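Q: make a model of this:
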Amino acid sequence: MKDLDIDPKQKAILEAAWTAFATYGYRKTSMDDIARGAGMSRAAVYLQYRNKDDIFQTLVRYCYDMCAAALSEALSRGGAVSDVLEAAFLAQSEIVVKPMLSSAHGMELLEAGTTTSSEAVHEGEAKLREIYVGWLNRLADEGAATLPGSAEDTAALITSSLKGAKMTARSYEDYCRSAKLLAVLLGTGITK
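A: Predicted structure coming up:
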């Protein structure tokens, strides 16, 4: 996991939790698994987090923060709109989608995200939409794109389409094919 402004102990716990969740699934992962992976006692983990749900919610927020940083960086590069979108979609997906779809427990983790961390997912998706809104408005202001609706509606379409692609992909390669196609369709559709 990339470094964001986070306490090293908390980062170790989150990294250990991600590994344990990907290895054992959300339901079968125990606080002992997380503590062992972080090289800490269970008591030390409980000093940082109330329980496994608290860790998972924090992990979801942390992953969205990393996705937002990768997305912002990719959208700041120049180039053809379709190419920038493809780079943005893939940069965003490298952090969570790739490891999740590579795990035997990926679908369980997706479900856990929507059930135990729905507020964190909602906030994270809103953050990604806002990044897309800013980028789309910049394109429109520069005369590089014509949006068929508002930037907000277009950004919502992007994030919901990517979420749908994630939920239905059989593999990361399937997801990437869908993301690339979406980038071409959207890029072609809004480019002047």
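
Q: from here on, just use CA atoms for contacts and neighbour counts.
A: Fine.

Q: residues of the helix or strand harbouring A70 that come out buried?
A: In this structure, A70 sits in helix 52-75 according to DSSP states H and E. Using 16 or more other Cα atoms under 10 Å as the test for burial, helix 52-75 gives 52, 55-72, 74-75.

Q: next, the structure of the following sequence, for comparison with the previous one:
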Amino acid sequence: MTTHIQTDKQSAILHAAIGQFMAYGFSRVTMDDIAQAAGMSRPALYQFFRNKQAIYDAGATAMLEESLEVMRKALVRPAPARERIAAAIREGILDMMAQMEATPHGAELIDMKSGLSAGWLDDWKARKVALLAPVYEAAGARAPLDGPLLATQLSDWLEGMKLRVRAKEDREQALERFLAMQMAAIGAGAG
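A: Coordinates of the predicted model:
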């Protein structure tokens, strides 16, 4: 019972903190601001998180976990491989980025993910690749252009694309072109 209550309180803190970070920016938000937004005292907040960086790390981790779950759901839909991969990336990554970037300080928070431990980001990327690779394999990907290679290539492409392409529609069009190129390379057409 205590664990469930702690999880609920941590969830409320993360929700309140992310809202504060998006509205005012990470550097301007204080632990007092987060405590007030979460409906608790500052000393109570410190029982759950030692500082605001720990809150950011937990919030970013939760959002990245959510992105994997959204991707997982999109990838099991009954549709051709290319459509499932496009939906997974669009819903699990691009839509979440667009929602964050629509807030006053969301872009700052996206850029801060580089402050997360490299091991965690590497793990997230590996899990993302593990989700995507079987879909590429089902579309006919074989060595040297096997599923893990194509999924890694897509993941790396996304990292570079988000730095250059800002508009959501432009990102989605670029994704479609990239997937068309990948599917053509493995002879899958619409996949």
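
Q: returning to that earlier point: once aligned to the second structure, how far is the helix holding A70 of the first structure on average?
A: Here the mean offset of helix 52-75 of the first structure against the second structure after fitting is 0.9 Å, by mean Cα distance after the TM-score superposition for the first structure.

Q: residues in contact with that helix?
A: With Cα atoms under 8 Å, 6 or more residues apart in numbering as the test, helix 52-75 of the first structure has contacts from 2, 4, 14, 17-18, 30-31, 49, 84-85, 87-89, 91-93, 95-96, 113, 116-117, 120-121, 124-125, 127-128, 131, 135.

Q: again, 7 Å this time
A: 14, 31, 49, 84, 87-88, 91-92, 95-96, 116-117, 120-121, 124, 128, 131, 135 (Cα atoms under 7 Å, 6 or more residues apart in numbering).

Q: do the same with stretch 131-142 of the first structure
A: 72, 75, 145-146, 151-152, 155.

Q: just the buried positions in it, please.
A: 131-137, 139-140.

Q: go on, stretch 178-188 of the second structure?
A: Counting neighbours by 16+ other Cα under 10 Å, stretch 178-188 of the second structure gives 178-180, 182-183, 186, 188 as buried.

Q: what's the mean gap between the helix or strand where Q99 of the second structure lies and the aligned bit of the first structure?
A: Element membership of Q99 of the second structure [criterion: DSSP H and E] is helix 95-101. Taking mean Cα distance after the TM-score superposition for the first structure, the mean distance separating helix 95-101 of the second structure from the aligned residues in the first structure is 2.5 Å.

Q: cool, and stretch 152-164 of the second structure?
A: Using mean Cα distance after the TM-score superposition for the first structure, the mean distance for stretch 152-164 of the second structure is 1.7 Å.

Q: what are the buried residues along that stretch?
A: Result for stretch 152-164 of the second structure [16+ other Cα under 10 Å]: buried residues 152, 154-155, 158.

Q: with stretch 172-181 of the first structure instead?
A: 172, 175-176, 178-180.

Q: do stretch 108-122 of the second structure as well
A: 108-109, 113, 116, 121.
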